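**Student:** quick one: sequence plus predicted model below, questions after.
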Amino acid sequence: MSLPPGFLDELRNRLSLGQVVGRKVMWDQRKSNQGKGDLWAPCPFHQEKTASFHVDDRKGFYYCFGCHAKGDAISFVRETENVDFMEAVKILAAEAGMPVPERDPQAQEKADRRTQLVEVMEQAVKWHRMQLQTAAAGEARDYLARRGLSPEAQDRWEIGFAPANGGVFAHLTGKGVEAQQVIDAGLAAESDRGGAPYDRFRGRIMFPIRDARGRAIGFGGRAMDPNHPAKYYNSPETALFDKGRSLFNHGPAREVAGKGKPLIVAEGYMDVIALSEAGFGATVAPLGTAITEDQLRLLWRMADEPIIALDGDTAGLRAAMRVIDIALPLLEAGKSLRFALMPEGLDPDDLIKAQGAGAMQKLIDAAIPMVQLLWQREIEGKVFDSPERKAALDKALREKIRLIADPSIRSHYGQAIKDLRWALFSASGAPKSSNKRPRQWSAARDPWKREISPVAAARASALAAAAADEDHLREAVILAGLIVAPALSVEFEDELERMECRDPLHRDLQASILRHIGAEELRHIVASECGEAALEKLLSQNHVAISPVMRRVDDEEVARLCLAEEFAKLTARRGHRREIEDAVEDLSGVADEGLTWRLAQASAALNNAGRGKDEDKVDYAIGKNGARMKKDEQSAFDQLLDKIDFAKGAKRPN
């Protein structure tokens, strides 16, 4: 039975090989890194005690370093279930929720037709290469020489020439190829006026386009006439060629990238050729359009972080921004993009010719992450000297971050943007024009202004440190509560995502919870991703152990109320702290009476947030685990538990 083109690729993309294999093996938790899809287990195909069987879940392949068994999900099911190919496909399709196409009597006919079209394209490649050596191609050879392409390089890239008066249609039909096949291959088109079909490519340098398997599927042609409205022209959509799902130099680049070289995405054929000839073999290009979603998926199957190399002019930057907008909804853990922007007015070919391959390597090494370019787009050429302008920036960035589907990545992007925003609007990095009086004003002339005293500055710093410590405690209670009550992680997902964790350990735990929202085995998953020691460190802290959510671990309502209260207090305290930070930011080194009063009030509010009126005089109780706890807090917790029990129908407490 023949399957439609693309069905098996879609099946493999929908399945997790780790899940398929996981039904037959026990993963070695010490050796595996599930977050990165790097899985190890004893081999199911031969007897062994060590974990030499490796699954690369991202690439969808397995390999045993002992017996050398290798393959994908289909071959694994075939070997372990002892079924044939089609039966394995049916098993996996049912698991993936994909209906297996009914037997198509014309499927073989379609496959044969594609094979015939590939043969037609290969004949066209040879004919165009021959034409490059004719007298009519003298100008084309001179152009290629000026671009630095030697005859050997031209042979490697199979570059050809289409004469101005055409000829490929006549040549192929003269060799016995049916006229309709030449048209179906995209080499010729029927005339609107009737008469014989005409060649699509005329007066152009021809670049063959091959798929990942190396089959000729289309052409790209560069016009020799500088005044031609279409400088570059690609084959039309055919049974072989879909430009939105194809990449120039796909197969060779995939092979080089598989050896660890960075994958570079350039703009056009000549950039790919120039970079490859200079030693950057893992280079591809889209085909006359902006990068599509399908092309991004192809790129991520070759490399986790492709580098987009674009011209440094306005058009190149616009292209980079379009790529970002397309990529944001598709981001997954470990899959992103970096950007290497060429010097203004230069493309990769120009840069290599002018400064050598070393200059290009420096740009690749310095490629910036996508979040940095996203930030740069929103602040470029703007001054944020008013609350309204700052709010507009926040809104624009929130709208972009909201496009990210993966909650963990969305959280990390939010944190990165917050860090960049803090750097921009902090006292040292604030725009010079923001919150400043005209130059003729000075502190010496203004009786209402005075310098901030060192004592006040130290007190503000101490307040901030104390606030950060208390925030850290609340974060720990929240994270522990969600881990032991995983069903509530769905309910508090938004609050968790907005929680700003400064502690790297807390950030890792937060990201792990967000990646597996609602999972029943959340505690086990978090331990496997972050380490058992990290989880034990969190859960063993005194203030975590005495919290209601841990004391009544089986009571979901207690956990819900506790988490809601901790999130509310954390939000309130951080709101007060931001008010202090904003006040300090507004000072820019000097303080007037009103602003000083505002800072004092905010400091007092922050200092009192979440604490009793007489906290300094409060008595403490000692918990069963030796933890110190304020007596009024102990009483409040006990009353809370009693109220919940009463609401559930228990006896009214005495």
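**Tutor:** All right, it came through fine. Because the structure is predicted, anything quoted here is derived from the model rather than measured.
**Student:** from here on, just use CA atoms for contacts and neighbour counts.
**Tutor:** Will do.
**Student:** now do the strands in the stretch 201-350 of the chain.
**Tutor:** 204-210, 216-223, 232-234, 264-265, 283-284, 307-310, 338-341 (DSSP state E, counting those that start in this stretch).
**Student:** wait, which of those strands is closest to residue 157?
**Tutor:** Of all the strands of the stretch 201-350 of the chain, it is strand 204-210 that lies closest to residue 157, at 7.4 Å by Cα to Cα.
**Student:** what angle sits between that closest one and strand 216-223?
**Tutor:** 160 degrees (axes from the mean of the first three to the mean of the last three Cα atoms, to 10 degrees).
**Student:** distance from the chain centre to strand 204-210, please.
**Tutor:** The chain centre lies 32 Å from the centre of strand 204-210; the measure is Cα atoms, centre = their mean, to the nearest Å.
**Student:** by contact count, what packs against that strand?
**Tutor:** On a contact count with 3 or more Cα pairs under 8 Å, 6 or more residues apart in numbering; DSSP states H and E, strand 204-210 meets strand 160-162, strand 216-223.
**Student:** what's it in contact with?
**Tutor:** 125, 128, 140, 157-164, 216-224, 248-251, 269 (Cα atoms under 8 Å, 6 or more residues apart in numbering).
**Student:** if you set the cut-off to 7 Å instead, what comes out?
**Tutor:** When contacts are defined by Cα atoms under 7 Å, 6 or more residues apart in numbering, strand 204-210 is touched by residues 125, 140, 158-163, 216-224, 248-249.
**Student:** okay, one more to line up with it:
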Amino acid sequence: MSLPPGFLDELRNRVPISRVIGRKVVWDQRKSNQARGDWWAPCPFHQEKSASFHCDDQKGFYYCFGCQAKGDALTFLREMDGLEFIEAVKVLAAEAGMQMPEPDPRSRERSDRRSRLIEVTEAACRWFRLQLQTGAAADARDYLLRRGLDRDAEDRFEIGFAPNSRTALFTALREKGFDEALIIEAGVAARPDGGGTPYDRMRDRIIFPIRDGQGRCIGFGGRAMDPNARAKYLNSPETPLFDKGRNLYHIGPARAAVAKGQRLIVAEGYMDVIALARAGFEGAVAPLGTAITEDQLRLMWRVSPEPIIALDGDAAGQRAARRLIDLALPLTGPGQALRFVMLPTGQDPDDLIKSAGPGAMGALLDQARPLVDLLWERETEGQVFDSPERRAALDRRLQEAIGRIPDELTRRHYTDTIRDKRREVMGGWKPRAKGRGNVQAGPWPARRGGASMAPSAPRPPIPMNGPQSTADLLEGASLLICALRPECVAQIESRLERLLPRDADRAALLHDLLTGGDTDAGRRALETLRTDAHLGLTPKLIESQDLESAQAILTNLIDRLDAERAAGAELVRAEAEIQGEADEGLTWRIQQITRARHRAERPEMEERGDLNEDRDALSAQLDQFLSGQIWRKPTR
């Protein structure tokens, strides 16, 4: 439906946005300035106690400084009440006393058709409700009583019954004057393939009406009374009203509860939602008999930025949670997160609440775990990571999963969390008994927090010339810079782990840098580096740099160290292969490692010129040790 120019502006000008939002929030009168149209309240889109939600009548916009929700009155109606755009315009127009523009004939026809379909489903809902009180529904009432649902619960959730009759509902609706085609289009009856009288889709089932966010009956879910029925639960078919992948059971009451501060809980089925709501967890919803879809996820996030997925603790619940990981990762980010609760094996929310009370359910919800935990469990459960290949495969799977997250900051935090979990599980070097001032020899260096990396191959001998080799000087300079500027460690952590210092004190210092420790040996190594004549100007120079410059200098040193060690290792192997005159292959290899070393020493820079000068200033201190040493044959 198209709207004339200026209609929306006039609509926004007539209705102060605070009037629309004021129905859903309690304004903070101490912080608000009513005369200026400046309003503050706790945000209705996420749970909080402080008044971080700001509404400006003059500008006609709202903004939350907590969850960054923002928009105008129409946006608020769409996000808070789940309205379509035109529906939100109609609500605001009624508030403003403005006449809606006449829709085009096709739009008016679709709207009228939808209204007539809703009349059919509402009539069917009332008929199902009446049938629950008949003699034919005795077994259904007994079942509901065994599940703890009394008459009040039946009325609250509009539970009904479809008798075991082929045409009872169809006949009742026809007697009320509804057209046969309309009844079939609403999904409550179906036409036989061979022709004949349409038959009722729901028969011998307890009926749960499904309503949209505006409270309109759009379809039904039915639980079979016959234990041998082909489908225990059956939903209405896809209709112009009902799309099971785009709706949630109990969404309207749940949205209202979340707006009052309750949590949005996503359970598996109708009875789970009813049990939770009756126990005081009124922000409960359920997907409609299928796995959660992308549209349902987005609908959840319009209600709450962090829904809690409460799944049964059986194998099916576990599988559902893990399937949801792959669906959610490409959508997750700030304001769109998920948390998970796995119920005890063999129990659903109804069972848990009956056996242990609402407090037990609340305690589980308080311990809901983030999506990253389930990702880690899925990729590690039942596996042993006792080889570099297995660890590499794990890292690859995790990297691919995290790489699907679109928000860069969220990806970074996922990476940090996964790294911490890896450390906890895989161990690493640990300090010896207190006072010994060294680190325990271990197979590979620890990351911060004690995690280990895959074992490295034995390092080949490094050519020496004088009291220290080039590699030792580069290694010492790198460690010293990290100690002086610890904020640089995080960005180059994985490369530091591969340093593998041979000196025990330096190994202790590296361990301290990566784990945040403070050992005697590490302090001794730091003091030795500070007083090293070859590195004497390093502290003064590096402490005067900003973080970007310091990071660039450190990266350059690590690059040169890697090239130095690679060149040393290759030259040792090449020397062992020389038998008389060198062949072309050996000559080519020597040329390649020479070029690699020069690239590390004089890389093409894209940073600003003064950064080059800063890095070169530090590098100049080492140049006298770098010039040509590595290319000489080791002294024997």
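**Tutor:** Yep, that arrived. It should be emphasised that the depicted structure is a prediction, and the values quoted were computed from it without experimental measurement.
**Student:** just put the helices and strands packed on strand 204-210 of the first structure in a markdown table and tack on mean neighbour count.
**Tutor:** Below are these laid out as a markdown table (neighbours: other Cα atoms under 10 Å):
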| stretch | mean neighbour count |
| --- | --- |
| strand 160-162 | 28 |
| strand 216-223 | 24 |
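**Student:** need the winner for burial among the strands of the stretch 201-350 of the first structure.
**Tutor:** Among these, ranked by average contacts under mean count of other Cα atoms under 10 Å, first place goes to strand 283-284 (a mean of 30).
**Student:** against the second structure, what's the mean shift for it, could you check?
**Tutor:** Superposing on the second structure and averaging over aligned pairs (mean Cα distance after the TM-score superposition for the first structure), strand 283-284 of the first structure comes out at 0.1 Å.
**Student:** could you check how far the residue nearest to residue 236 of the first structure when sequence neighbours are not counted is from residue 547 of the first structure?
**Tutor:** Distance criterion Cα to Cα, 6 or more residues apart in numbering; nearest residue to residue 236 of the first structure, sequence neighbours excluded, is residue 186 at 5.8 Å. As judged by Cα to Cα, to the nearest Å, residue 186 of the first structure and residue 547 of the first structure stand 71 Å apart.
**Student:** more crowded one of these two?
**Tutor:** Applying other Cα atoms under 10 Å to residue 186 of the first structure and residue 547 shows that residue 186 carries more neighbours, namely 25 against 22.
**Student:** tell me the contacts of the more buried one?
**Tutor:** Residue 186 of the first structure neighbours (Cα under 7 Å, 6+ apart): 235-236, 238.
**Student:** before we move on, back to that, so which of the strands of the stretch 201-350 of the first structure comes closest to residue 349 of the first structure?
**Tutor:** strand 307-310 (11.2 Å).
**Student:** that closest one packs against which elements?
**Tutor:** In terms of contacts (3 or more Cα pairs under 7 Å, 6 or more residues apart in numbering; DSSP states H and E), strand 307-310 of the first structure is packed against strand 264-265, strand 338-341.
**Student:** now distance to residue 506 of the first structure too, for the ones you listed, in CSV please.
**Tutor:** Shown next, in CSV, are these (distance: least, Cα to Cα, whole Å):
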stretch, distance to residue 506 of the first structure
strand 264-265, 35
strand 338-341, 27
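**Student:** start and end of stretch 219-238 of the second structure, how far apart?
**Tutor:** Counting by Cα to Cα: the opening and closing residues of stretch 219-238 of the second structure are 9 Å apart.
**Student:** next SSE downstream of the helix or strand in which residue 540 of the second structure is found?
**Tutor:** Taking DSSP states H and E as the criterion, residue 540 of the second structure maps to helix 538-543. Sequence-wise, the next helix or strand downstream of helix 538-543 of the second structure (DSSP H and E) is helix 547-577.
**Student:** now that following helix, how far from the centre of its chain.
**Tutor:** 38 Å.
**Student:** following element in sequence after that helix, please.
**Tutor:** helix 584-601.
**Student:** residues of the following helix or strand past that next one that come out buried?
**Tutor:** Sequence order places helix 609-626 as the next helix or strand after helix 584-601 of the second structure, per DSSP H and E. By neighbour count on 16 or more other Cα atoms under 10 Å, the buried set for helix 609-626 of the second structure is 611-612, 614-616, 618-619, 622, 625-626.
**Student:** ok, residues contacting helix 609-626 of the second structure?
**Tutor:** 470, 538, 549, 553.
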